[in-house]
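Engineer: sequence? don't have it. structure:
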């Protein structure tokens, strides 16, 4: 069935995307079914996206841009669409994260969002709340594209050893997640250290946090909290948090030792030789 629901393009970025897709498709003289055949999907999916019932993926959007000869217009719009799916309180941080040249983070309980697999992210975001889960997962995965840029930020991660043992989504999801962490060893701009249980009392006991650094703007510290987060650019607070991070890096295992531990946990706890 053809989707012809009227849209208010000003209602949301997703509605605007749908209206633009419909306008461009009709200008090309194509039906939903015809466009679907060109970009290897169903006409129904085209209709769902045009009526803002489903969020487009980057791959879908790139194929449609090519098919409709839009010069990348929809792909540029998609960035706004995906960002709009993030919680309103998180959007200012996501904008700064995308501009940062250096990202330093300590994670006490979970793999950082920039490193999560789709299944791991789905398990985390779906706890007690399945509403618009596909859209929220897509928005989280879209943030990871900053690591694929030609000039990515330096991303340094210290994970508590507990993160490796906290089973999120089941053993297969965890096995794939730990394999993904190991795969990042091939990227010189991503460094992962594990803070072992043997470290005992450490500088991250108050919780997870992230430091963002920029070429021409003040550093920012972001503290994670239950269901929200707080940012601060106060120089004293940033220095204090930077000192904590230095202590965490010093107490953590080396990058190579951390990879060995991740591989061992992956094999022994989740049942597969990496």
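Structural biologist: That came in fine, so what should we check first? In this text the structure is predicted, and so the values were computed from the model without any measurement.
Engineer: make it CA atoms for all contacts and neighbour counts henceforth
Structural biologist: Will do.
Engineer: now for the helix or strand hosting residue 266, which elements pack on it?
Structural biologist: Per DSSP states H and E, residue 266 falls inside helix 255-270. Packing contacts for helix 255-270, counted by 3 or more CA pairs under 8 Å, 6 or more residues apart in numbering; DSSP states H and E, involve helix 161-165, helix 171-183, strand 190-195.
Engineer: let's see it at 6 Å
Structural biologist: helix 171-183, strand 190-195 (3 or more CA pairs under 6 Å, 6 or more residues apart in numbering; DSSP states H and E).
Engineer: Report the buried residues of stretch 61-76.
Structural biologist: For stretch 61-76, burial by neighbour count (16 or more other CA atoms under 10 Å) applies to 61, 62, 63, 64, 65, 68, 72, 74, 75.
Engineer: tell me the contacts of the last one?
Structural biologist: When the contact criterion is CA atoms under 6 Å, 6 or more residues apart in numbering, the partners of residue 75 are residue 61.
Engineer: before we move on, what SS does it have?
Structural biologist: With DSSP: H, G, I helix; E, B strand; the rest coil as the basis, residue 75 sits in helix.
Engineer: quick one: the strands in the stretch 1-150 of the chain?
Structural biologist: In the stretch 1-150 of the chain, strands defined by DSSP state E, counting those that start in this stretch lie at 102-107, listed in chain order.
Engineer: Could you pull out the helices in it for me?
Structural biologist: 13-27, 32-38, 43-50, 58-68, 73-84, 91-99, 118-125, 133-143 (DSSP state H, counting those that start in this stretch).
Engineer: Second structure follows, compare the two:
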């Protein structure tokens, strides 16, 4: 007799997704293999998702909705599921980020998560998450959907020049990542500035931080830590960091000059001609 693993749908978003997938599949009188054939995957994958051994993707969810006529149920659930794969300490920030009307961030070393390409994100997350990079990358890509809403947040990103020079994932990955940043040059809601090394000391020297503003809720300040982040709505902190961010904006290159610098670094540091060895170098 085949043992069917029981799930507690209240345990987590992933458990609820698996429980609901099994319930809907059985209600339609389908075996796992039969559903797999309909949505172009293996029955084994369906089983792994039903038993939470595998995290579903958005594509899988959309295909299940189409196959079972579930009116977008799984497409709505997948956002919660992927967000639950983020580190526990980061989830509150991700939830508030998704609700923000205005996001302003200073990034000291890396491209901001909402602007990362998938391969850049994989290289970053693979450093500390060797066993589950696919789930972490999917969660990060899911966060980026906020930029494609009908009413996206206004996003202002200041990157240290170091974020352009720190080679993440190799030259090809960096070239495509910088090209991705240049793609936002004409966006009405995304502004990118680069803070060059030549500016010297500045108000972001304590490290990366982000300010979230909302239509109705109080502003929030967030800063990264090694094993957890810190988020506060303390008015004094918000005031001080808002002034600090305004100073960073004044010190950074304009969006147009920043794009020119990004393009120059992309060509000179990560361009095709760098693939050949220079004479005299081992």
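Structural biologist: Nice, thanks for sending it over. As the structure is a prediction and not an experimental result, all values here were calculated from the model.
Engineer: where does the TM-score land?
Structural biologist: The TM-score (TM-score structural alignment, normalised by the length of structure 1) is 0.94; 272 aligned residues with a CA RMSD of 1.7 Å.
Engineer: For the helix holding residue 266 of structure 1, which outside residues touch it?
Structural biologist: Against helix 255-270 of structure 1 from outside (CA under 6 Å, 6+ apart): 171, 175, 192, 193, 194, 273.
Engineer: of all the buried residues of stretch 61-76 of structure 1, which comes closest to residue 236 of structure 1?
Structural biologist: Distance ranking of the buried residues of stretch 61-76 of structure 1 against residue 236 of structure 1, using CA to CA, places residue 75 first at 39.8 Å.
Engineer: Matching that closest one against structure 2, which residue comes up?
Structural biologist: Residue correspondence to structure 2 (TM-score structural alignment): residue 75 of structure 1 is matched to residue 75.
Engineer: do the same with residue 33 of structure 1
Structural biologist: By TM-score structural alignment, residue 33 of structure 1 lines up with residue 33.
Engineer: Count the residues that sit near the nearest residue to residue 22 of structure 2 once chain neighbours are set aside.
Structural biologist: The shortest distance from residue 22 of structure 2 to any non-neighbouring residue, by CA to CA, 6 or more residues apart in numbering, is to residue 50 (6.0 Å). Residue 50 of structure 2 is flanked by 27 other residues according to other CA atoms under 10 Å.
Engineer: From residue 219 of structure 2, how far off is residue 50 of structure 2?
Structural biologist: 39 Å (CA to CA, to the nearest Å).
Engineer: cool, residue 189 of structure 2 as well?
Structural biologist: Taking CA to CA, one finds residue 189 of structure 2 at 19 Å from residue 219 of structure 2.
Engineer: The two: which is more packed in?
Structural biologist: residue 219 (18 against 15).
Engineer: Looking at structure 1, name the residue matched to that one.
Structural biologist: Matched to structure 1 by TM-score structural alignment, residue 219 of structure 2 sits across from residue 219.
Engineer: There's contact between that match and residue 213 in this structure, I believe.
Structural biologist: Yes - between residue 219 of structure 1 and residue 213 there is a contact under CA atoms under 6 Å: 4.7 Å.
Engineer: separation between residue 105 of structure 2 and residue 226 of structure 2?
Structural biologist: Taking CA to CA, one finds residue 105 of structure 2 at 18 Å from residue 226 of structure 2.
Engineer: ditto for residue 18 of structure 2
Structural biologist: 32 Å.
Engineer: Please apply the same query to residue 212 of structure 2.
Structural biologist: 21 Å.
Engineer: more crowded one of these two?
Structural biologist: Set side by side, residue 212 of structure 2 and residue 226 show more neighbours around residue 212, with 25 against 5, by other CA under 10 Å.
Engineer: Helix, strand, or coil at the more buried one?
Structural biologist: Using three-state DSSP, the structure places residue 212 of structure 2 in strand.
Engineer: show me what contacts it?
Structural biologist: 100, 102, 103, 219, 220.
Engineer: what does residue 223 of structure 1 give?
Structural biologist: Applying CA under 6 Å, 6+ apart, the residues near residue 223 of structure 1 are 209, 229, 230.
Engineer: Help me confirm that the second one is found in a helix?
Structural biologist: Okay, so that is residue 229 of structure 1. No - applying three-state DSSP, one finds residue 229 of structure 1 to be strand, outside a helix.
Engineer: And for it, nearest residue in space, chain neighbours not counted?
Structural biologist: Nearest one to residue 229 of structure 1, counting by CA to CA, 6+ apart, is residue 223 at 5.6 Å.
Engineer: Give me the mean deviation of the helix or strand encompassing that neighbour from structure 2.
Structural biologist: Using DSSP H and E, residue 223 of structure 1 sits in strand 220-225. Superposed on structure 2, strand 220-225 of structure 1 shows a mean distance of 1.0 Å to its aligned residues (mean CA distance after the TM-score superposition for structure 1).
Engineer: Okay then, goodbye and thanks.
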